[in-house]
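> Attaching a predicted model along with its sequence, questions to come.
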Amino acid sequence: MPNIKSAIKRVKTNEKANAQNSQTKSTMRTAVKKAETAVLNKEENAQDLLKSAIQQLDKAASKGLIHKNTASRKKARLMKKA
């Protein structure tokens, strides 16, 4: 544990940011998996899940959690499966 006040603050903010980033990434991955399974099983709500997954990918890319090209590639692959 750091002794310097600013270092203590950084540890706290880093923990908060890490928790938030993990949550957003997890939500994104879940949305992508749900969309993929819905498309493969030809479910009725596949288009809605696909739209949701694309939104989550865009959100993660805009926050810098994943690279914008990675998001673009994942979206393209999802659309190709659909």
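Here it is on my side, so go on. Residues are numbered from 1 along each chain as shown.

> When you work out contacts or count neighbours from here on, use the C-alpha atoms and nothing else.
OK.

> which residue packs closest to the residue most central in space within the chain, ignoring adjacent ones?
Note on the chain: the residue nearest the mean C-alpha position is M28, at 3.0 Å, using C-alpha atoms, centre = their mean. The shortest distance from M28 to any non-neighbouring residue, by C-alpha to C-alpha, 6 or more residues apart in numbering, is to Q56 (5.1 Å).

> OK, contacts around that neighbour?
By C-alpha atoms under 8 Å, 6 or more residues apart in numbering, Q56 lies in contact with 27-28, 31.

> any chance of those residues in a markdown table, plus distance to L65?
Output for the contacts of Q56, formatted as a markdown table (distance: C-alpha to C-alpha, whole Å):
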| residue | distance to L65 |
| --- | --- |
| T27 | 12 |
| M28 | 10 |
| A31 | 15 |
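
> coming back round to it: thought the residue nearest to the centre of the chain was touching A53?
Yes. Judged on C-alpha atoms under 8 Å, M28 makes contact with A53 at a distance of 6.7 Å.

> Below is structure B, check it against A:
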Amino acid sequence: MPIKKAGLKDRKQTVKRTVHNKSQKRKIHDLTKTAEKLIEKKEQEAVNKVKEAYKAIDKAAKNGIYKKNTAARKKSSLMKKLNKMGK
């Protein structure tokens, strides 16, 4: 447990950031899984879900929640699956 005021404040900020980052990662996970399920069923709505997931992943990378290469890998994986659906 921190003793100084600055330590207490830092701890509060860390907890707040952690909660926010986890919620964003959860949102991306849910969007990705939904898109993958729609791709498996070969539904056209999958394209819209992939776009939503792309947007969320890009925002997360911009805000430092994901590293640049992690975001690129997630987007690439999603797009590969979507392209397979078309064939």
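Structure received. On a predicted model such as this, the values are computed, not experimentally measured, just so you know.

> just to revisit the earlier point, residues contacting the residue nearest to the centre of the first structure?
53, 56-57, 60.

> any chance of those in TSV, with distance to T37 of the first structure and secondary structure too?
Shown next, in TSV, are the contacts of M28 of the first structure (distance: C-alpha to C-alpha, whole Å; DSSP: H, G, I helix; E, B strand; the rest coil):
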residue	distance to T37 of the first structure	secondary structure
A53	12	helix
Q56	16	helix
L57	17	helix
A60	21	helix
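
> Once aligned, what mean separation remains between the strand or helix carrying K59 of the first structure and the second structure?
K59 of the first structure is located in helix 46-62, with elements delineated by DSSP states H and E. Comparison of helix 46-62 of the first structure with the second structure after fitting gives an average deviation of 0.8 Å (mean C-alpha distance after the TM-score superposition for the first structure).

> And stretch 17-36 of the second structure, what's buried?
Buried residues in stretch 17-36 of the second structure, defined by neighbour count with 16 or more other C-alpha atoms under 10 Å: 21, 24-25, 28, 31-36.

> for stretch 64-73 of the first structure, that is, sorry about that
Neighbour-count burial for stretch 64-73 of the first structure, with 16+ other C-alpha under 10 Å as criterion, is recorded at 68, 71.

> Next one: Q56 of the first structure from K33 of the first structure, what distance?
Computed as C-alpha to C-alpha, to the nearest Å, the Q56 of the first structure to K33 of the first structure distance reads 12 Å.

> Equivalent analysis for K42 of the first structure, please.
In terms of C-alpha to C-alpha, K42 of the first structure sits 14 Å off from K33 of the first structure.
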